[in-house]
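In: 3D, please:
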Amino acid sequence: MTSSGSCDAAFGPVREIFDESLAGGGDLGAAVAVYLDGRCVLDLWGGIADERTGRRWERDTRCVTFSATKAVTATAALVLAERGAVTLDARVTEWWPEFGRAGKGDTTAEHLLTHQAGLPAFDRPISVDEASDPVAMADHLAGQTPEWRPGTDHGYHALTFGWLVGELVRRHSGRTVGEFVREEFGPDLWLGVPAGSIDDLARISAGRPTKAPDLPAPKPLVDRLVAASQDPASPLQRSTANPGASFNKPALLTAGWPAAGLVATARALAEFYSGLIGGAVLGRDRLDDAVRERVRGPDRTLITESAFGLGFMRPSANMYLPPAARVTAFGHPGASGALGLGDLDCGLALAYIPNLTRPGPGDRRAYRLVEAVYAAL
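Out: Predicted structure coming up:
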């Protein structure tokens, strides 16, 4: 199976790797796009968009990106900060007084963006219907007791991140994150799918867990991660599985969960990163500060090492990148294997979006593509 689309000759090896994954079953359907210094040098797609019907992945097929969403949501908050609407190192209670309950009065917006707020999971089951109301989700989190004192540690806020940062966006712009993204960043990034477009999306399918010999963490730590993934009471499961729903569910897709619900083509997500590093979205000083590493170390939710700037993940065990990308790249991966990535030093923007999930630490689909892209520079 071969891909469709365009590819500059220098990036031919990237296309070969992408085609091998499609032909060999590593991918069901997927798309990958690369911009270099503002110019699209690779835009490929191929495979099956819907395993049930055999529908093909086309040029404009959109797919949910899972947590690659977080970088876009964080950027909305950063834009508001650059415009002077909010000061990120000030207390959240200055603009959200109710958030000060239960010992959270010293929390800053920076804590929300760096997964230090101590609210990695909801303290009761949340339904999909409830999750469609961002105001209700924010109100619930405002009343929760943190699991650690905000600012003293970090743990991945897999879903709560979106409603926490989303409340910053709503209170300072009068818009939901989805509305802000559509109006400020462009109509091709969907946080809230139009009901009539759901049948045209790529459908998520579950693949077998993968294993790899070059694990990005010591085996005892990986064993702890595997155990946590099977324990409903673990921070990992509580953070990622509540609210719980299939990411093919219309109620989830139309709601546009602001931590995990972004639906886009790879071209649109790579174009977003290209505009970001090119200065069209944020000033260079603001972006330099946003990608500056704030926290790194064992993650209370993800077990293995994570590292964050202001909403952007930095290379770590949880955004495992080849050596050439580990110093200067930033972005965010998603649970499906998706990845959005920027590199200011290289003028590089990349997005990869598959519809076949491959749980486990051994998924190297994005890694191999990023490795080939950097080799071609």
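In: CA atoms for contacts and neighbours, from now on please.
Out: OK.
In: list the contacts for Ala49?
Out: Ala49 makes contacts with 28-30, 55-57, 61, 201-203, 355, as judged by C-alpha atoms under 8 Å, 6 or more residues apart in numbering.
In: nearest to Val135, of those?
Out: Taking C-alpha to C-alpha as the measure, Val135 sits nearest to Leu201 out of these, at 27.2 Å.
In: Please report how far that closest one lies from Pro250.
Out: As judged by C-alpha to C-alpha, to the nearest Å, Leu201 and Pro250 stand 11 Å apart.
In: OK, contacts around Ala138?
Out: 163-164, 167.
In: most surrounded residue in these?
Out: Greatest neighbour count in the contacts of Ala138, by other C-alpha atoms under 10 Å, goes to Trp163: 28 neighbours.
In: residues contacting it?
Out: Here Trp163 is in contact with 134, 137-138, 257-259 (C-alpha under 8 Å, 6+ apart).
In: and Leu201 and Pro250? which has more neighbours close in?
Out: For Leu201 and Pro250, the more surrounded residue by other C-alpha under 10 Å is Leu201, and the numbers stand at 21 against 15.
In: another one to check against the first:
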Amino acid sequence: MKVESAISGHCAEKFRAVKESFHANFEAGKEIGAAIALYVDGELAIDLWAGHHDVEREVPWERDTIVNVWSTTKGVTAACFALAVDRGLCRYDDKVADYWPEFAARGKEDVSIAELLSHQAGLSAFAEPTTVDDFVNGRALAGSLAQQAPLWPPGSRSGYHAITIGFLAAELFRRIEGRSLASFVEQELAPFDIHIGIRDSELGRVANVIPPVGMTAEGVVPELDELQSATLGNPPLEPEAANTKNWRRAEIPSANGFANARGLAGLYSSLLLGAPEAKFRLSSETVKQATDIRWSGTDAILNIEANWAAGFLRNSLSIYGPHAAAFGHSGWGGSFAFADPESGLAFAYVMNAMGAELVGDPRAVALVGAVYEAL
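Out: Down below sits the predicted model:
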């Protein structure tokens, strides 16, 4: 059966080339299951899905299929902090220690919320040996991180807090807002069908991630230095962890978000235009503060050019199209979601067949390129 007949959903005729690019990724054998969604000026122009949950291609990918989106989760976490700021619960320039006094230990008393969210706090690695199974005790890990000495003077550089930012953000958010980040997402972002961790009752619609053979987090960056090894290798993280019970039950706002493309694109569109169904509308000033670049340069962990905002990745290396103001986040293996204020669009892509590229996954490049060509 041709893949084209198996693509479900709808696509505005103007964006037919995007559907064709989506189809081509399947035809080339680059996908097992995937979905894309595009909002333009608040209207859902593309909502497509195809393929299967599993490598055996026995369970079809459905409209409500969700999948672990790895670091694309960080953009959801950034959106939650933007909502807290917009509601007057905190300010980006506030000190983390104002809400979490224990965090001030060992020279971190002046770290601001914006610096923490933009990977400048110097807490990219756990000081003690840690296992993936420890992630179910996120508050204990956050407490340990709060007591650590920073790995560099806070504010002097950025270094991607690949996993640790999730536990840090979760504890800080709980102290600011009162609810856990996972609960906040379930309650406040319910219309978008996004989850941090996933309930057992929802597992039937979760697609397993399917990585290339031998893929590990340490392999993301070649020739690791000591800091990179500490960050990406403790604990050793294999992508199949996302398919385990402990991972799915944990609260890891840096890496275990479960979502589909429609929900992610809808969330980013709502950051620009408001979300009546979710009962929120961010002020333009909050959006500006959330997406202002807080650090620009070579990231000390990823060793690539990055423009870090307050939890969002501002467009760099043109991964989110041609406009510098675009903001979002991408995940290990290829997923991404972003908004482009200049074009009034929000676009997301999720999949279960993970790619090996840190930047420039050819599937994503083709999809984003097709969107802007259609515009």
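In: where does the TM-score land?
Out: The TM-score (TM-score structural alignment, normalised by the length of the second structure) is 0.90; 358 aligned residues with a C-alpha RMSD of 2.1 Å.
In: ok, so of the contacts of Ala49 of the first structure, who is nearest Phe272 of the first structure?
Out: The closest of these, once distances to Phe272 of the first structure are taken by C-alpha to C-alpha, is Thr61, at 16.9 Å.
In: okay, now whichever residue in the second structure pairs up with Leu344 of the first structure: neighbour count?
Out: Matched by TM-score structural alignment, Leu344 of the first structure corresponds to Pro341 in the second structure. Number of residues near Pro341 of the second structure (other C-alpha under 10 Å) recorded here: 18.
In: Break down the second structure into its strands, ranges please.
Out: Assigned by DSSP state E, the strands in the second structure fall at 8-11, 33-40, 43-51, 66-68, 195-196, 206-207, 257-259, 295-298, 305-308, 313-314, 327-330, 336-340, 345-351.
In: ok, back up a step: helices - which of the contacts of Ala138 of the first structure land there?
Out: Secondary structure from DSSP state H places 163-164, 167 of the contacts of Ala138 of the first structure in helices.
In: In the second structure, what sits opposite Glu82 of the first structure in the alignment?
Out: Under TM-score structural alignment, Glu82 of the first structure pairs with Asp86 in the second structure.
In: List the contacts of its match.
Out: 282-283, 286.
In: please redo it, this time with the cut-off set to 6 Å
Out: Shown in contact with Asp86 of the second structure (C-alpha atoms under 6 Å, 6 or more residues apart in numbering): Thr286.
In: Pull out the buried positions in stretch 73-86 of the second structure.
Out: By neighbour count on 16 or more other C-alpha atoms under 10 Å, the buried set for stretch 73-86 of the second structure is 73-86.
In: how far apart are it and its match in the first structure?
Out: Once fitted to the first structure, stretch 73-86 of the second structure is off its aligned match by 1.2 Å on average (mean C-alpha distance after the TM-score superposition for the first structure).
In: Would you mind measuring from the residue nearest the centre of the second structure to Val350 of the second structure?
Out: Centre of the second structure computed as the mean C-alpha position; nearest residue by C-alpha atoms, centre = their mean is Thr72, 1.6 Å away. Distance, Thr72 of the second structure to Val350 of the second structure, using C-alpha to C-alpha: 9 Å.
In: same deal with Glu223 of the second structure?
Out: Distance from Glu223 of the second structure to Val350 of the second structure, by C-alpha to C-alpha: 29 Å.
In: So those two - more neighbours on which side?
Out: Looking at Glu223 of the second structure and Val350 with other C-alpha under 10 Å, you find the greater number of neighbours at Val350, namely 31 against 10.
In: List the contacts of that one.
Out: Contacts for Val350 of the second structure (C-alpha under 6 Å, 6+ apart) come out as 34-35, 261, 335.
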